[in-house]
Each structure stands twice: as C-alpha cells, then as structure tokens.
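> Just a sequence and a predicted model for now, questions to come.
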Amino acid sequence: MTLPRDREPSLRILARPTDTNASGDIFGGWLMSWTDIAGSIVAFRRARGRIVTVAVKNFNFIQPVYVDDLVSFYAEVIKVGHTSLTVEVIVYAERNRAEDTCEQVASAHLVYVALDENRRPRPVPTTDN
C-alpha cells in the first residue's frame, strides 16, 4: 500500500525507542495521543479557533507500530454539528521508506467541540463565512 497521494497528512512523526511498551512495541497511548493531536489540527482550522476533545467514538488498532516507523496521520472533518465536529483519522506507518510503501496501522473517529473565549461551546462557523 502507498500513502494517499491526493492530500497531505495532518501530522508525521517518527516512532522512537522511548515510545515503547514493555513488549518493545510502540505504546498504544502514544499512538492515541498523536491521533488526537492530528484530529485537533483540522478541527481547529474548521472551527476557526479553540476546540476541545469530547469523545473518541472509536479507535481501531489494526497493526502494531514499531521503532523507526514514520507514522503519518491523515485527518478529515466528516461531520459538522452546531457546536461539534467529528474528525476521521487514518494512520499509516512507513516501515521501509526506501521502498515508498506503508501499512495502515489505525483509524479513529473523534469528536471536538468549538469553544468561545470563556471556554463555553460556540457555534462552528459555516464554510461561507
């Protein structure tokens, strides 16, 4: 499998030895944290300001992530409510970057809420504004 060529990742990070669990694989919480950050980048842009994570609707670990994998997070807003946004994040690991191939390692749907200056929910702007 190759990375999506029709869009840019929201985030890329290299998995390091300090990110491993007791079994030597990358710790699942590390992957979840970066997935939330990648999702929040597109949610912040779409909401045009402060957002907060309110739910992880699902998180699927498909393949393990290993030390020295280059991990790419592709995030896209898939639903916009009055104050909330749902973001899908698809995560790939490039295990041998010389061959330009990758494996999907995770997917998730996260929900964010737009906040005003008082940290209260606010409407998500329409795309026309």
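In hand now; what should we look at?

> rest of the way, CA atoms for contacts and neighbours
Noted.

> Residue 72 reaches residue 91, doesn't it?
Yes - using Cα atoms under 8 Å, residue 72 makes contact with residue 91 at a distance of 5.7 Å.

> the helices in this structure, which residues?
Assigned by DSSP state H, the helices in the chain fall at 28-47.

> take the one below as the second:
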Amino acid sequence: MEKIYKRQPTIRTLPKHSNINSNGHIFGGWILSQMDSAAGIEAIRRVGGPVATVAIEAMKFHAPVNVGDWMSVYTDITKVGTTSLTIHIEVTVVSRDTEDETLVTEGDFIFVALDENHRPKKIDD
C-alpha cells in the first residue's frame, strides 16, 4: 500500500555519516542549517526577494536523528509584520523500521525582507 502524506515538506533529505556528532546522532547544527534553509525558501516565496535570518526562537530538540533517517522539514508562516515574518518549522523523520513520521525538532525563525541595499523593506500584503 502506498503511503500518502497530507502535507509536503519544503526540504526532504537523508542525513549522512559525515553529519554525525560524537554521540553517533546527527549533529544539531546540521539540522539547524536545514531548518534555516527551508525557512529561507518559504520566506523568499512570501516576500518575493531576498531575506535574512534575524532570530531563532523556541528551538526544541525532541528526539535524535540517525544516519539513514528520511528527514523532512516543514514550514508554516505564522506571522507577517511590516518588514519581518515568523516561520514555524517542524522536522520529522521516518526511520528505516517504520513508516510513521516522528517529530524530532521544531522552532520559530524570524526573517526580515531586504531591499537592494540589504536594508529592511516593507513586506507587501
């Protein structure tokens, strides 16, 4: 039976051995970079141009990620201000021995829209 996922991730990847930490799990900084990349894609789509990460809030690591886990990064815009937007990110994995997605990490990233001089610019409605 084919598994149908209700939502589509912004990024889907397979962590590699080069991404492990000293405990044998995937390095949290690597996961954070995947989250920032996915949220950046979502922010650029919404703003229609360049953005910069200005803050990371409410980061939570719920469970470790292992080499070979099928990792998905989901993004949802939760707030749009005058020049900034907040994106909630959820990272899930599907392990080799299951078809169920498990939430492993989540956080809120704040981006600011940039003009041609790399200064904050107003986000259009």
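Right, received. Where do you want to start? Source: prediction; values computed, not measured.

> Quick TM-score on the pair, please.
The pair, once superposed, lands on a TM-score of 0.93 when counted by TM-score structural alignment, normalised by the length of structure 2; 123 aligned residues with a Cα RMSD of 1.5 Å.

> count of neighbours near residue 105 of structure 2?
22 (other Cα atoms under 10 Å).

> What distance do you get for the nearest residue to it once chain neighbours are set aside to residue 115 of structure 2?
Spatial nearest neighbour of residue 105 of structure 2, excluding adjacent residues (Cα to Cα, 6 or more residues apart in numbering): residue 61 at 4.4 Å. Noted for residue 61 of structure 2: a distance of 34 Å to residue 115 of structure 2, by Cα to Cα, to the nearest Å.

> now residue 44 of structure 2
For residue 44 of structure 2 relative to residue 115 of structure 2 (Cα to Cα), the value is 12 Å.

> do residue 6 of structure 2 as well
From residue 6 of structure 2 to residue 115 of structure 2 the distance is 35 Å (Cα to Cα).

> Between those two, point out the one with more neighbours.
The residue with more neighbours, out of residue 6 of structure 2 and residue 115, is residue 115; 13 against 6, by other Cα under 10 Å.

> Check the alignment and tell me where the more buried one lands in structure 1.
Alignment note: residue 115 of structure 2 maps to residue 116 in structure 1; criterion TM-score structural alignment.

> still on that earlier bit, what do residue 44 and residue 115 of structure 2 both touch?
Residues touching both residue 44 of structure 2 and residue 115 (Cα atoms under 8 Å, 6 or more residues apart in numbering): residue 50.

> Give me the neighbour count for residue 54 of structure 1.
Residue 54 of structure 1: 12 neighbours (other Cα under 10 Å).
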